[in-house]
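K.L.:
Below is the structure, and that's it, no one-letter string:
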């Protein structure tokens, strides 16, 4: 076994009440010059749900599930939790680990993909937190990307199968896979050529189609873009795509880019996209994100076991696999990151 002595759950963070929303959004967009009116508009999405993002509670719920799954593999390590943008902040968690004598940590980020905002920025966050804590800070490594892990795919495939049972399926039904759009300039640096962020999402979607046994048409679309209109982002947007469909009576939308029901899922898909489909007379269902009692938690535990115990890597995809410990992983030459929260 390796000499890791703790696990770190590393996430985006989210507000937990109405008074948290604007401070949280300012944390997310710090240094980017986002106009106050834009923040106020995004804040309304959170206020629609009482000012609470589900992501923090999801992390709290995940930790005991993850500890149990690790224990089944003989990994008896404490699990800490730190966020990028809201309490518990990563720097505070790193300081706590240092105070407790933790020396080497394996971080599991709540993002399966490689790109600046979904991988490199977490590595930068780790470096900044360690620098702030100083010489006592533990060494922190990050697990690999896992968008093609069998357990990751199985969780979404189950959601797709169950979702399709809730709508009328005929030969016009389409299955749509969504992930957070990113600026095209960020896409350029999101991985090796041929294995960039959009390629990763498409491969995950293709694998999910096969696992779910879906034989009808499907598409990869994007959601939650922000930033000035003149800046190109990955397209098509899910709403634009819905409006472009012809002779389609029903759609199922799978949020393959999100491990849990973030605000982007609840607002952009359950509200905005659902309203677009209703306007168009298209029967609509948003399929579920993976259940913590299912294969997703086992996947995260297995990623830890790969690094700690050297268990074999399991993958379904064919895209190149690269290591976040390598300096070339998800380079930082990137356009401003997405500004919406989780």
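P.N.:
Cool, got the structure. What you see is a predicted model, and the numbers here were worked out from it, not measured in a lab. Numbers count the residues shown, from 1 in each chain.
K.L.:
C-alpha only now, for contacts and for neighbours.
P.N.:
Noted.
K.L.:
Let me see the contact set for residue 5.
P.N.:
Shown in contact with residue 5 (Cα atoms under 8 Å, 6 or more residues apart in numbering): 77-78, 102-105.
K.L.:
now swap in residue 280 and tell me
P.N.:
Applying Cα under 8 Å, 6+ apart, the residues near residue 280 are residue 243.
K.L.:
Next one: it from residue 128, what distance?
P.N.:
Separation of residue 280 from residue 128 (Cα to Cα, to the nearest Å) stands at 47 Å.
K.L.:
hmm, back to that, would CSV of the contacts of residue 5 with secondary structure be doable?
P.N.:
Supplementary listing: the contacts of residue 5 in CSV, determined by DSSP: H, G, I helix; E, B strand; the rest coil:
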residue, secondary structure
77, coil
78, coil
102, coil
103, coil
104, strand
105, strand
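K.L.:
Which one of these sits in the busiest neighbourhood?
P.N.:
Comparing the contacts of residue 5 on neighbour count, residue 105 comes out first with 23 neighbours (neighbours: other Cα atoms under 10 Å).
K.L.:
Below is structure B, check it against A:
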């Protein structure tokens, strides 16, 4: 059977400000329609100002794209890579218009999230639908690549970092972190008949796989970066509260592994390297943080392996029994009821 041909790869990400004047407009894009109060936006904006109003995410994406381009070339795959964002320039609508003008008719899409869930998966489908609608007639067909939290290269990269961090400290407690979401959003992240695909269960499975490969026995899974109103239950415990609890239990050191993230963007640098590291110092806890997988050369190999699944029918590489999911065409959900948005009360 003939394989479907593709003209390009679209790298689709979250976006981030690249200067002080970008910060509030960027945050307004992120929170549009969510009723986040201005004082909360100002609080988050202050985090960015600690770094000159610049998030590292766009730079990191460009570096990762360069690595992927080199890996594609090394494997003899001629596929130009385009870069588009959900919330800040280059906006995906503008990128898709350029792709159409360049003659791209069918492209694969790599979203920079390893997991399912509304923000991590379904919202990228919405980005694709919105961008194609903005371009209109002649918009390229877009096929989104699958989730990869259980890919051997993703797991192996984090496991190596975890072993190295433990070698620095010795006798430390392992703590895996991921972005918290409302409990209602977590329940909506997998159809009822496939509850095992919930975002929180995917995070737990990735942590289990990384710990097993690293040879780590005891570990905890906690959450970070909560941004919602206090009356709405979110996944807990928070990393800072958990550090307090570990200290009270007599732990003397902690290794933190951001299993839920793929790059060293602001939520990792601020929530872990700034706030969590400071809390650990206050408590007298030794502290080490595992690098995210996105900066490792194996990450580019992972992306190209996902591409090869479509171009060449390469086997699906995964370490868990979770069903492969997240692969969509033109933003159509991969399964009924999967990663549904939570209805907000007005």
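P.N.:
It's in. Here the structure is a predicted model, which is why all the values come from computation and not from measurement.
K.L.:
Overlay them and tell me the TM-score.
P.N.:
Aligned and superposed, the two chains score 0.94 in TM-score terms (TM-score structural alignment, normalised by the length of the first structure); 332 aligned residues with a Cα RMSD of 1.4 Å.
K.L.:
after the lengthiest helix in the first structure comes which helix or strand?
P.N.:
When the first structure is parsed with DSSP state H, its longest helix is helix 55-72. Where DSSP states H and E defines the elements, the next helix or strand beyond helix 55-72 of the first structure is strand 79-83.
K.L.:
Run through the helices of the second structure in chain order.
P.N.:
Chain-ordered helices for the second structure, with DSSP H as the definition, fall at 23-31, 38-49, 57-74, 92-101, 123-135, 152-169, 183-188, 199-214, 239-248, 266-268, 277-283, 297-311.
K.L.:
and the angle from the second one to helix 23-31?
P.N.:
It stands for helix 38-49 of the second structure. 120 degrees (axes from the mean of the first three to the mean of the last three Cα atoms, to 10 degrees).
K.L.:
Check the fourth one too.
P.N.:
Using the same axes, to 10 degrees, the direction of helix 92-101 of the second structure lies 80 degrees away from that of helix 23-31.
K.L.:
Identify the residue range in the first structure corresponding to helix 92-101 of the second structure.
P.N.:
Residues 90-99 of the first structure are where helix 92-101 of the second structure aligns, with TM-score structural alignment as the criterion.
K.L.:
same question, the fifth one
P.N.:
Following TM-score structural alignment, the aligned partner range for helix 123-135 of the second structure in the first structure is 121-133.
K.L.:
Show residues contacting that stretch.
P.N.:
Contacts of stretch 121-133 of the first structure with the rest of the structure, by Cα under 8 Å, 6+ apart, involve 10, 84, 90-91, 94-95, 98, 109, 137-138, 140, 142, 332.
K.L.:
if we go to 7 Å?
P.N.:
Stretch 121-133 of the first structure is contacted from outside by 84, 90-91, 94-95, 137, using Cα atoms under 7 Å, 6 or more residues apart in numbering.
K.L.:
what sits against residue 142 of the first structure?
P.N.:
Shown in contact with residue 142 of the first structure (Cα under 7 Å, 6+ apart): 106-108, 324.
K.L.:
TSV for the contacts of stretch 121-133 of the first structure, including distance to residue 248 of the first structure and neighbour count?
P.N.:
Converted to TSV, these look like this (distance: Cα to Cα, whole Å; neighbours: other Cα atoms under 10 Å):
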residue	distance to residue 248 of the first structure	neighbour count
84	40	21
90	46	27
91	49	23
94	51	27
95	54	20
137	55	22
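K.L.:
Noted, bye for now.
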